[in-house]
Each structure stands twice: as structure tokens, then as C-alpha cells.
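Peer 1: Structure of the sequence below:
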Amino acid sequence: MDIRDIARLSGYGVGTVSRVLNGHPNVSERARERVLAVVAEQGYEPNGNARYLKLQAKTSIAVMVKGASNLLFADLLERIQARLEERGEECHAVYLGEDEDEVREALSYSRTMHPKGYLFLGGDPACFKRGFSGIRVPSVLLTNSAAGFGFSNLSSFSTDDAAAAARVVDELVEAGHRRIGIIGGNREIGQVSQIRIQAAVDRLAHHGISFDFDRDYEPGHYTMDEGYQAAVRLLMRTSDITALFALSDVIAFGTLRAVCDMGRRVPDNISVAGFDGIELSQFCIPRLTTVRQDTARLAALGVDTLLASIENRATPPVHQHVPFTLYRRESVRRLTPSSRKG
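Peer 2: So this is what the prediction gives:
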């Protein structure tokens, strides 16, 4: 019996079962209980040493996941694992903190596990430029672009973050908002968050709206807790904001709670828009206006391109944007002239 049998018997995907067995937090209690019940019923005992030996012998594909609390990456990983299984491939997920150097960790992993390819979920361009030349196997970066890095064994697929962030700003401005705050990420050059922030600020300027970073922006990691804390700090500092653009849905979820705990309501007092379009965004209260990244397309392109590169090392790298969709939902209020501030 192996992990695929546990997945079949439990009714959950291989990725979910893998996260349960590895003690990863991004699993519902219902799924965890069901998977562990099947494990107990079947007397399944995962042998860590045997698994690693098997992976090493088959030279599996390694997936470097940057951000254990990133629900977008959890969705991507599930789809990647399913597609690799369809192709008869195995993979091993390596979870990293948002501030860790994914390329350095991949180099360390290569010395012991010898994967035949890498999929990077999220990445810091500085890390790739500094250290990727040491990675010799085919690799794909998902959710950030590696175009211009100059590595023949590194492809990338991502959403056009600048265009998507600009579209969110257009949505807020068209709804009558002119005092808009931005929450999450950081402003390091080349980071996905910096691209989104700069595009949003540029689009505000296009609409004749000035943006003061000291007044209107608050950084934070891509977690609900940091989204909550960032929203509290920003709203306590700047009282006239009517809309918040959270750089991810998980940050937006924390923001929704913060607004409520501060005695205000979304969208009656403050509108909130997110970014990612994860499944939970349509079930929170209120339903979240957000940009949806096409995780199914990203996963398929990433896996298929990586396997093609493994089969033919002469295949040139591919760098491509995947279309996004704006979901207009309940969390953004359309203001009347009399209700506008600023």
C-alpha cells in the first residue's frame, strides 16, 4: 500500500494526503481526520528512509513551495501532484518560509536527493540571479517571471501581475473610491508584491489620484494574521480610506476580520479587494472581489513544459503570461458622490 491507495480510500487527493502525513497545516480538520482514520484502519506506516531512497532512485521532481501558509500554492501543488501522477511521475514538496532563499535550498537538496527537475512555486528574482547557475536540471518557475534571467534550463509561467493589479484599481476607482490603501508584501525590486504595488500606484496616478506610501501602504507577509495586523495599523493611522487593496486573498481575509473587529463593516464602511481568486474567496462573508489566477493552467503548463525539457534538454525555455479574470463580488461598494471621502 502506498500514498495513492490512501488517497483513493479517503476520497482526498494525493497532495492532501501528503500534507496530512507530513504534518502540514494547510489541511482542513475534516480531511486530516479522514486521512488519519484510513491510515489507522489500513495499518499504513510510511517509511521515511524507504521513501527517500525510492525518490532518489527514480530521481523524482522536487517542488519548492515558498510560503507554507499560501493557499494559492496549496491549490497549485495539488494540481501539480495530480498531473504528475497522471504522467507516471513522483514529486517531493519542500516547504520554505517567505524569507528563505529557495535557490540555495534547492542546491542543498540536489546534493542529497538528485531530482531530475524543479518546480518553484513563488520566487525571488535576486535569489535566481545570484545562485541559479548552480542548478543543472530543467526547472520551471510558477507565479513569477524568469524572462531576462538568461538561464537556458529555466522556464516560467505567471499572471501578468502589473495588468491584474491595475485592473483591481480600475474597479475600485470606477466604484467611486479615491482614498485607497494597499496592504501586504514588500517593495523589494522584482518581487511579485513590488510589481503589484507599483502597478497599482501607477494606475492611481493615471486616474489623477496621489499615493503616499507613509500614509496609505502597510507591508506584511502573505498570511491572514499579517493581513489582519497590517490592516489594523493602516486603518488606525489613516482614517479616511474607503477601500483597501490586499495583495493576496489570504491577506484580504485577515483584513475583513480586522475591519469587523475595529467596529466597521465591509463594504458599508470600507471596501476590500483581493488577489488570487482562491476557492475560499467565494465563501467568505462578504464574498471577495478579487483577481483570479488560473491555477489549473499554470500547473498544466508548468508540469508539461518541465517534462518536455527533461525528455529533451535542447528544448529552449518558455516564458509566458497566463490570462487572469476579475471577479466582481460583494466586498466592494459603489459610492455615491455624497458618500465619498477625500
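Peer 1: rest of the way, CA atoms for contacts and neighbours
Peer 2: Fine.
Peer 1: Output the contacting helices and strands for whichever strand or helix holds residue 230.
Peer 2: Element membership for residue 230, per DSSP states H and E: helix 224-237. Secondary-structure packing of helix 224-237 (3 or more Cα pairs under 8 Å, 6 or more residues apart in numbering; DSSP states H and E): strand 180-183, helix 213-216, strand 217-218, helix 249-261.
Peer 1: Who are the contact partners of residue 318?
Peer 2: 154, 155, 156, 157, 305 (Cα atoms under 8 Å, 6 or more residues apart in numbering).
Peer 1: Among those residues, which ones are in strands?
Peer 2: Of the contacts of residue 318, the ones assigned to strands by DSSP state E are 154, 155, 156, 157.
Peer 1: Can you flag the buried ones in those residues?
Peer 2: Among the ones in strands among the contacts of residue 318, those scoring as buried are 154, 155, 156, 157 (criterion: 16 or more other Cα atoms under 10 Å).
Peer 1: Out of the helices and strands packed on helix 224-237, which is the most enclosed?
Peer 2: Among the helices and strands packed on helix 224-237, strand 180-183 has the highest mean neighbour count (mean count of other Cα atoms under 10 Å), at a mean of 26.
Peer 1: let's see this one next to it:
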Amino acid sequence: MTIKDIAKLSGYGIGTVSRVINKQPGVSDKAREKILKVIEESNFEPNGNARKLKRCGGNTITIIMKGRHNSFFMEILDRITILLSELEEVVSCQIIDEDGDEVAEALKFVHDKTAKAIIFLGANLALFDERMNEIDIPCVVATTSARELAFNNVSSVCVDDEAATMEIVQYLTSYGHKDIVVMGGEISDKQISFSRYLGCKKGFEKSGLKFDPDKNYMACRYSYEAGYETTKKLLEKNMHVTAIVGLSDSIAVGAIRAIEDAGKKVPDDISVVGFDGTVISRFYTPRITSMGQDINSIVKRSVELLMKHMHYTLECEHDYAPHKLIEGESVRRV
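Peer 2: A predicted model of the protein is given here:
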């Protein structure tokens, strides 16, 4: 007998059942009475995690989103919030800068005893240090793999970033491109950009091309402005470039605008590929070829893992969501 079974038998949502189990407010007398009756009749006993959450006193699922200008994260945030609301969960959101400290933000909610679980939307794993030992509530990292972390309460859902960017480079080389520049993030093995960087490097190697970090990579924040300014710098070098890989769609959009402002055309002069498959990539002119992340899978699985670990004492889990190249109008053969 699980909390889902209790919800099904009582006719109420998982969130309502959870609040009754944890003796929290916000439930009508009628609903509480019905749920308690089902619990009694089924001999259901809350597990250790549920009791621990009750002692913590938090009643909110907190989402900490990293990056104020990340359109992909905004899409995920909207969908996660809707799904959690449908489960009758109380949700709060904290948006921090791309260079912010998400663990420090999480500790504020833990110390205030307002959060019963946390979703990290984007993460710099280098920040997940010994401070995480103070966070004894379920956590899920969405869009970044936390597989290498040694914390049993931290699960994760993401695409295979390394495989995805390798496929992007191989796609471009199949169109004849050899002079390719990758833009995005910083080279740090604790950040999502590192897996994407490694994937691009591997794509070069598998295509028989030499990858020179000084020539084929430029660090860049995940924003329209950063994509624009970084591409301007690239064009000012007068290097021979036939394709740019933006490690996010926002970088790709900025890159295209910089190319157009320099009097060049996409894809006639330079091809551009993005990453994420956001709405803007499909409606921008030209439509941007982008490596799409399955947002529905990321959202659904992140919430499923969080809810499961809120009610059961289990080992952390790390899942991959599907990815697929979405062809637009921003790449041509050379």
C-alpha cells in the first residue's frame, strides 16, 4: 500500500493525502476524515522519510532556478509548477544569477524550515560540497546529472549532454563543415557546459578533425546578450568560420543577430545550431536547428522522483531523458 493507493481509494490528490499524513493545514475536515479512514482500513504506515519531513516542519516544495535569462529553464519552471499544483503541492521559486550559489540559497529555506523538498533547476556541482550534509530533505537536480555526487538524498534527471553535442558536431561535419566554433559556459568539470564541451570535442575527433580549444571554443554565458557579444568578438578576429554551435538556444539567437548585424547571412555565410529546442528556436527567423531536450520527460520524471523520495526512504536515482535534433533553416551544406 502506497500513498498513491491511498489517494486513489480516497478520491483525493497525492498532495492532499501527503498533508493529512504529515498533519499539515490546508485540508477540509471532510477530506481529512475520509483519508484517515482509508489509512486506518488499509493499515497504511508512513515511512521514515514522511515522518522526517513532518518533523522538519516545511510544507513547501522549493524550486531554485539558476540563470535569470534562461528561456529553457523558464519553460521547465512553468511546467513543473503546473504539475506540482495539480498534485496540490505548495510551490515557491527562487531565481538566482547564473553565477549564484544554489546551495547557499537552499540552506536558507532549510534553516527557515519552510521547504520539505527542493528542485535545483540547473546546477554547478562544484558548489554541492559538505554544506549539503545540512540539507536532509529530498532533492532533485533537473537538467544536470548529479550521478557523481555522494549524497543519498540528491537525484537527477537530464539528457546525455555529451552524446547530444557529439551528434551536433557530426551533423555539421556531414554537411561539409570543418571550421566550427563552439560557444557556451566555462570549462569546468562540475558544470553542465563541460559535458557538452566534451561531446563537441569527441564529435570533432570522430569526424577526423582536430579540436583546438583556442580556435574552436569560446566561453560564454547562457544569454542572448552573451551570444551576441561573443559572436561579435569572433567575427572581429576575421577567422574562417562556417558554423557556430551555441550550447543553448539563447546563445544561438544572440549569435544569429550578431552575424546579421555584421552584414552576413545565416545560413548562407555561417550556419548556426542551438541546444534545448525551446519555443523561440522554432519561431525565430531563420528557424534554428537545435538539439531538443524532451521537456515533458524531464518535468514528469523530476516530479515523480521528488514525490517518491518524499514518501519513501530510497537510494537516489539518476535518469536520462531523450534528446533529438530538430532541423530548422539555420544550417546549409558547404
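Peer 1: Show me the contact partners of stretch 108-117 of structure 2.
Peer 2: 53, 56-62, 135, 137-139, 306, 310.
Peer 1: Surely residue 298 of structure 2 is in contact with residue 141?
Peer 2: No: applying Cα atoms under 8 Å as the test, residue 298 of structure 2 and residue 141 come out as separate, 10.3 Å apart.
Peer 1: Now do the shared contacts for these two.
Peer 2: With Cα under 8 Å, 6+ apart, residue 298 of structure 2 and residue 141 have common neighbours residue 157.
Peer 1: Just give the number of residues close to residue 263 of structure 2.
Peer 2: Per other Cα atoms under 10 Å, the neighbour tally for residue 263 of structure 2 reads 8.
Peer 1: mind listing what the residue most central in space within structure 2 touches?
Peer 2: Geometric centre of structure 2, nearest residue: residue 143, 2.6 Å, by Cα atoms, centre = their mean. Counting by Cα under 8 Å, 6+ apart, residue 143 of structure 2 touches 121, 122, 156, 157, 158, 159, 298.
Peer 1: What is the nearest of the residues you listed to residue 176 of structure 2?
Peer 2: The nearest member of those to residue 176 of structure 2, counting by Cα to Cα, is residue 159 at 26.7 Å.
Peer 1: That closest one maps to what in structure 1?
Peer 2: The alignment partner of residue 159 of structure 2 in structure 1, by TM-score structural alignment, is residue 159.
Peer 1: Would you mind measuring from its match to residue 253 of structure 1?
Peer 2: Going from residue 159 of structure 1 to residue 253 of structure 1 by Cα to Cα, to the nearest Å gives 21 Å.
Peer 1: Tell me where the stretch 201-342 of structure 1 has strands.
Peer 2: Ranges of strands in the stretch 201-342 of structure 1, per DSSP state E, counting those that start in this stretch, are 217-218, 243-246, 271-273, 290-292, 319-322, 325-327.
Peer 1: Remind me what the fifth one packs against, helices and strands.
Peer 2: It refers to strand 319-322 of structure 1. strand 154-159.
Peer 1: what's the answer for the third one, then?
Peer 2: With contacts defined as 3+ Cα pairs under 8 Å, 6+ apart, strand 271-273 of structure 1 has these neighbours: strand 243-246, helix 249-261.
Peer 1: what about 7 Å?
Peer 2: Counting contacts by 3 or more Cα pairs under 7 Å, 6 or more residues apart in numbering; DSSP states H and E, strand 271-273 of structure 1 is packed against strand 243-246.
Peer 1: quick one: the strand it packs on to structure 2 mean distance?
Peer 2: Taking mean Cα distance after the TM-score superposition for structure 1, the mean distance separating strand 243-246 of structure 1 from the aligned residues in structure 2 is 0.3 Å.
Peer 1: against structure 2, where does that strand fall?
Peer 2: Residue span in structure 2 matched to strand 243-246 of structure 1, by TM-score structural alignment: 243-246.
Peer 1: In that stretch, which residues have enough neighbours to count as buried?
Peer 2: Neighbour counts using 16+ other Cα under 10 Å place 243, 244, 245, 246 of stretch 243-246 of structure 2 among the buried residues.
Peer 1: I'd guessed the first one sits against residue 271; true?
Peer 2: Pointing back at residue 243 of structure 2 there. Yes: taking Cα atoms under 7 Å as the definition, residue 243 of structure 2 is a contact partner of residue 271 at 4.5 Å.
Peer 1: Am I right that residue 94 of structure 1 is in a strand?
Peer 2: Yes: read with DSSP: H, G, I helix; E, B strand; the rest coil, residue 94 of structure 1 is one of the residues of a strand.
Peer 1: from memory it sits against residue 63, does it?
Peer 2: Yes: using Cα under 7 Å, residue 94 of structure 1 is in contact with residue 63, at 6.1 Å.
Peer 1: And the helices in structure 2?
Peer 2: 3-10, 14-21, 29-42, 48-56, 71-86, 102-111, 161-174, 192-206, 213-216, 224-236, 249-261, 279-283, 295-311 (DSSP state H).
Peer 1: just the ones you listed: most buried one?
Peer 2: A comparison of those by mean neighbour count, using mean count of other Cα under 10 Å, puts helix 249-261 on top with a mean of 25.
Peer 1: Mind listing residues that contact that one?
Peer 2: Applying Cα atoms under 7 Å, 6 or more residues apart in numbering, the contact partners of helix 249-261 of structure 2 are 222-228, 231-232, 246, 265-266, 272-278, 281.
Peer 1: Tell me which residue of structure 2 matches up with residue 93 of structure 1.
Peer 2: Under TM-score structural alignment, residue 93 of structure 1 pairs with residue 93 in structure 2.
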